[in-house]
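Participant: predicted model and sequence follow; I will ask about them next.
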Amino acid sequence: MSTAATSSTTNTHTTTAAGGHLTLDAEALYRELLRGVRSMLTPSTHLAGVASGGMWLAQRLQKDLGLDGEAGVLSSSLHRDDFASRGLASSTSSVLPFDVNGADIILLDDVLYTGRTVRAVINELYDYGRPACVRLAVLVDRGGRELPIEAGFAAARVALPANQSLSLARAQDSGAFHFEVKVKEA
């Protein structure tokens, strides 16, 4: 299994939140991600997104890359290491409309932080079969890893204080991406 533990992460933008203010153009970063994922494609590639931000990315990439079929969706809910305290945090179920066995999977997520969600999603993926390769591509890598998981492609690196969360949001009318930064309750 490969979780893209190489140091091939593309870093097109590096940003530090100064005074709690962060400005990132999610649409520009999406275009970088599109280029990066295009370079990772093989004839047996399938896209799968982490619910929910990664799912939105995978669905849009599937269309923009002109790939056949549908992108998969993976939920981390059943394999989280904090399941006892969080319960089922997501109402989205995993759906993989392709055979996982022997496939080259590009796993997509909006923000890579501790690596715990990606670990849970990889466990979920392997419940469906054994892929030949799993590579990770993210819109933003914010550092702070707790597990040895790295993205094979990241459109940006962002430094945020630990008490802030960063997530991808989507406009209801246009579907355009933007980021939301929230301060976590103590």
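Facilitator: Looks like it arrived, so ask away. Residues are numbered from 1 along each chain as shown.
Participant: going forward, measure contacts between C-alpha atoms and count neighbours the same way
Facilitator: Will do.
Participant: for the chain, which segments count as helices?
Facilitator: Remark: helices assigned in the chain by DSSP state H are 26-40, 53-64, 83-86, 116-126.
Participant: do you know which of those helices lies nearest residue 72?
Facilitator: Distance to residue 72, taken as C-alpha to C-alpha, is lowest for helix 53-64 among those, at 7.6 Å.
Participant: how far off centre is the closest one?
Facilitator: If you compare the mean C-alpha spot of helix 53-64 with that of the full chain, they lie 10 Å apart, counting by C-alpha atoms, centre = their mean, to the nearest Å.
Participant: now do that helix: which elements does it pack against?
Facilitator: The elements that helix 53-64 packs onto, with contact taken as 3 or more C-alpha pairs under 8 Å, 6 or more residues apart in numbering; DSSP states H and E, are strand 45-50, strand 72-74, strand 104-112, strand 164-170.
Participant: put this beside the first:
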Amino acid sequence: MSESRAVLEGPDIHRALTRIAHEILERTKGADEVVLLGIPTRGATLARRLGERIEQFEGVKIPVGSIDITMYRDDLRLKPARPLGRTELPADGVDGKIVVLVDDVLYSGRTVRAALDALNDLGRPTAVQLATLVDRGHRELPIRADYVGKNLPTAKSEKVKVYLQETDGREAVLLVKEAAK
């Protein structure tokens, strides 16, 4: 049996993404050279949402895509086979662009490392930044998010579950504690 509590609800997620969109615009001095690449599944949804917000603020439609990291994961030999996802690059690619990788939860850093390896095979951006809805700590690699919706200190035994309307039919971030056996 597990116990869970909501740490972000729909309006909180909306506000966090709005703040991240503004921070991206401030740090990159506008949206002209920015490309958002989401890490599927929920990172791709969050990237689309960020792109929509930036378009609302700036009146500029920025390129949004997704980057499949399946073949770049360092745990392929430890877990059963997975289906390959799709990498969808904007028409102009990533060369010379500021690429913002977008994911839902930053934990060990291994997913981001895989995304960096995948991105390396796709082109040569000017810079790569990271946006995440939740940073829960416990890094195993020296990776830090540039934009964070919520810093959420967790125990290693806890899980963070992100639910988004497009993929899950609801909006929430839950902290799940497994009950002692």
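Facilitator: Sure, I can see it. Nothing here was measured: the structure is a model prediction, and the numbers come from that model.
Participant: circling back: got the helices of structure 1 as CSV, with mean neighbour count and distance to residue 134 of structure 1 columns?
Facilitator: Below are the helices of structure 1 laid out as CSV (neighbours: other C-alpha atoms under 10 Å; distance: least, C-alpha to C-alpha, whole Å):
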stretch, mean neighbour count, distance to residue 134 of structure 1
helix 26-40, 17, 11
helix 53-64, 20, 14
helix 83-86, 10, 24
helix 116-126, 20, 8
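Participant: out of those helices, which gets nearest to residue 100 of structure 1?
Facilitator: Go through the helices of structure 1 one by one with C-alpha to C-alpha and the one that ends up closest to residue 100 of structure 1 is helix 116-126, at 8.0 Å.
Participant: whereabouts in structure 2 does that closest one align?
Facilitator: Counting by TM-score structural alignment, helix 116-126 of structure 1 lines up with residues 110-120 of structure 2.
Participant: got it, and stretch 135-146 of structure 1?
Facilitator: The alignment of stretch 135-146 of structure 1 onto structure 2 (TM-score structural alignment) covers residues 129-140.
Participant: for that stretch, buried residues please.
Facilitator: Of the residues in stretch 129-140 of structure 2, those with enough neighbours to count as buried (16 or more other C-alpha atoms under 10 Å) are 130-137.
Participant: again, but for stretch 66-73 of structure 1
Facilitator: Of the residues in stretch 66-73 of structure 1, those scored as buried under the neighbour-count criterion (16+ other C-alpha under 10 Å) are 70-73.
Participant: quick one: the match of helix 116-126 of structure 1 to structure 1 mean distance?
Facilitator: If you overlay the two and look at stretch 110-120 of structure 2, the average distance to its match in structure 1 is 0.6 Å (mean C-alpha distance after the TM-score superposition for structure 1).
Participant: just how off-centre is that stretch within its chain?
Facilitator: A distance of 12 Å separates the centroid of the chain from that of stretch 110-120 of structure 2, by C-alpha atoms, centre = their mean.
Participant: how about stretch 166-182 of structure 1?
Facilitator: Once both centres are worked out by C-alpha atoms, centre = their mean, stretch 166-182 of structure 1 turns out to sit 14 Å from its chain's centre.
Participant: and the equivalent of residue 95 of structure 2 over in structure 1, what is it in contact with?
Facilitator: Aligned against structure 1 by TM-score structural alignment, residue 95 of structure 2 finds its counterpart in residue 101. Taking C-alpha atoms under 8 Å, 6 or more residues apart in numbering as the contact definition, residue 101 of structure 1 lies against 129-132.
Participant: let me know which of the helices of structure 1 is the nearest to residue 169 of structure 1.
Facilitator: Closest among the helices of structure 1, once you apply C-alpha to C-alpha, is helix 53-64, at 7.1 Å.
Participant: structure 2: matching residues for the closest one?
Facilitator: Using TM-score structural alignment, helix 53-64 of structure 1 pairs with 42-53 in structure 2.
Participant: average gap between the matching stretch and structure 1?
Facilitator: Superposing on structure 1 places stretch 42-53 of structure 2 at an average distance of 1.1 Å from its equivalents, by mean C-alpha distance after the TM-score superposition for structure 1.
Participant: what does residue 74 of structure 2 correspond to in structure 1?
Facilitator: Aligned partner of residue 74 of structure 2 by TM-score structural alignment: residue 81.
Participant: do you know how far that match is from residue 88 of structure 1?
Facilitator: Residue 81 of structure 1 is 12 Å from residue 88 of structure 1, where distance means C-alpha to C-alpha, to the nearest Å.
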